[in-house]
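Novice: Fold the following, please.
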Amino acid sequence: MAKVEEGIRDKLITALQPQYLQIENESDQHSGPPGRESHFKVTLVSGDFQSLMPVKRHQKIYALLADELAGPVHALALHLYTPDEWAARGEARPDSPQCSGSGQ
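Specialist: Predicted coordinates:
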């Protein structure tokens, strides 16, 4: 696992003790040199989101990952659910759109 992704994972697990966490490095779907860690998609299910509206959930993650967002991470797609919301979705997260700058 790459360094930035590992740091993101550690911070999210420590702060939110997720029921489910998937971090996808989507950097290679965008233009730039291979092997970078600049674009991530995070799907996270946590009981900590129970009383939070979606914008507050996002703000919580942005605060946790402020160093990464100020540095190597250019884009962060967040899919944040309570356990009940996750179950209601059939435990499925949305696919990412194709990046127009990917050259594909």
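
Novice: Going by C-alpha atoms from here, please, whenever you check contacts or count neighbours.
Specialist: Noted.

Novice: helices or strands up against the helix or strand that contains residue 60?
Specialist: For residue 60, the host element (DSSP states H and E) is helix 54-64. Counting by 3 or more C-alpha pairs under 8 Å, 6 or more residues apart in numbering; DSSP states H and E, the packing neighbours recorded for helix 54-64 are helix 3-16, strand 75-81.

Novice: now with 10 Å?
Specialist: Applying 3 or more C-alpha pairs under 10 Å, 6 or more residues apart in numbering; DSSP states H and E, one finds that helix 54-64 makes contact with helix 3-16, helix 66-70, strand 75-81.

Novice: Now show me the structure for the sequence below, then we'll compare the two:
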Amino acid sequence: MRELLTAEFSPLQLDIVDESHKHAGHAGARDGRGHFRVRILAAAFAGLSPVKRHQRVYAALGAMMQTDIHALALETRTPDET
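Specialist: So this is what the prediction gives:
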């Protein structure tokens, strides 16, 4: 996940927290996919709505969204929004 997001956005900050342990027994966790919280600070988000930013993150993660990630909480900001 870190490599894909770094390659796509060249972030100034990237924090990824695996919160899967908080969802033990949850239907989405049973198949091995995780729950993650991502904070990404990147100039690439400038001029984009929050929905477009999230769509870009989902696209960058590609197949991981189907194979490794069940839930993804996103905080996407530009350097001007810190």
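
Novice: can you tell which of the helices and strands packed on helix 54-64 of structure 1 is closest to residue 41 of structure 1?
Specialist: strand 75-81 (4.5 Å; C-alpha to C-alpha).

Novice: so what's residue 71 of structure 2 up against?
Specialist: Residues in contact with residue 71 of structure 2 (C-alpha atoms under 10 Å, 6 or more residues apart in numbering) are 19-20, 28-29, 33-37, 65.

Novice: how about 7 Å then?
Specialist: Applying C-alpha atoms under 7 Å, 6 or more residues apart in numbering to residue 71 of structure 2 gives the contacts 34-36.

Novice: That one matches what in structure 1?
Specialist: When structure 1 is aligned by TM-score structural alignment, the residue opposite residue 71 of structure 2 is residue 75.

Novice: before we move on, what about residue 46 of structure 2?
Specialist: Residue pairing (TM-score structural alignment): residue 46 of structure 2 is matched to residue 50 of structure 1.

Novice: This completes my enquiry, with thanks.
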